[in-house]
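Q: Sharing a model prediction with you, sequence too.
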Amino acid sequence: MKIDIALLISIISVVTVLLSSLKNSKKQDFSEVEKKAVETATINVKLDAIGNDVKDIKYDITAVKREVTSLTERMIIVEQKTKSAHHRIDELVGTEERKE
């Protein structure tokens, strides 16, 4: 009977230890999963913010390209008008020199 009681106590102890370790490992697994989920969510939010910033920069660059194109076209027109004005001035100066 003494052996049976000792064996019974041993079995109960082993079962208790196994259940306790299983319960603790599940808690640790859950806390790890929770930490990873928080980290992943944080990374996703940061990546979304970076993606939005990149889109904003892309739109800004496109706007700057349009402005440069517009300014280039305006500059060409001004250069043409300047050439024309110089040509007319040269003709007027040449005409006045001939009169004198």
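A: Here it is on my side, so go on. Residues are numbered from 1 along each chain as shown.
Q: contacts, neighbours, all on C-alpha from now
A: Noted.
Q: ok, how many other residues are close to Asp56?
A: Neighbourhood size, Asp56 [other C-alpha atoms under 10 Å]: 12.
Q: Kindly report the same for Lys65.
A: 12.
Q: With Lys27 instead?
A: 12.
Q: Spell out which helix or strand contains it, please.
A: helix 2-99 (DSSP states H and E).
Q: how much space between the most centrally placed residue in the chain and Ile43?
A: For the chain, the residue nearest the mean C-alpha position is Ile50 (1.6 Å; C-alpha atoms, centre = their mean). Counting by C-alpha to C-alpha, to the nearest Å, the separation of Ile50 from Ile43 is 10 Å.
Q: Next up, a structure to set beside the first:
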Amino acid sequence: MTIELTILLSIVSVSAAVYFGLSGVRRDQKNDDMQETAQLTTVLVKLENINNGINKIESKMDRVESETRANSEKLIKVEESTKQAHKRIDEIVQKGGIDSEN
């Protein structure tokens, strides 16, 4: 009878150890999954922030490009106007309207 009690006690002990071991593994796996999910969420949020920053930079670059084009057009007009003004000044000087030695 003592052998049966010992065997029964051993079987109960092994069963309890297996049960608690498996439940510990499941709990650890669940915690690992939660931590991994939190890390992936953090990475996704950071990537979205980077994407938003890039979109803002692209928008600003578009504005800078359009302003540069506008400034180039204005510069061309100013150069043309200056060129015409110099021609008129040269014509006036050639006609003798202004003393060119001064």
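A: The structure has been received and is ready for your questions. Bear in mind that the values here come from a model prediction, so they are computed numbers and not experimental data.
Q: Any idea what the TM-score is?
A: With the length set by TM-score structural alignment, normalised by the length of the first structure, the two chains reach a TM-score of 0.95; 97 aligned residues with a C-alpha RMSD of 0.8 Å.
Q: quick one on the thing from earlier: which one in the second structure is aligned with the residue nearest to the centre of the first structure?
A: Residue correspondence to the second structure (TM-score structural alignment): Ile50 of the first structure is matched to Ile50.
Q: Report the separation between that match and Leu44 of the second structure.
A: For Ile50 of the second structure relative to Leu44 of the second structure (C-alpha to C-alpha), the value is 10 Å.
Q: now do Lys95 of the second structure
A: According to C-alpha to C-alpha, Lys95 of the second structure stands 76 Å off from Leu44 of the second structure.
Q: just Gly96 of the second structure next, same as before
A: Applying C-alpha to C-alpha to Gly96 of the second structure and Leu44 of the second structure gives a distance of 77 Å.
Q: repeat for Ser59 of the second structure
A: 22 Å.
Q: can you check Gln94 of the second structure too?
A: Gln94 of the second structure sits at a distance of 74 Å from Leu44 of the second structure (criterion: C-alpha to C-alpha).
Q: cool, Ser81 of the second structure as well?
A: To Leu44 of the second structure, Ser81 of the second structure is 55 Å away according to C-alpha to C-alpha.
Q: Repeat that for Asn55 of the second structure.
A: Taken as C-alpha to C-alpha, the span from Asn55 of the second structure to Leu44 of the second structure is 16 Å.
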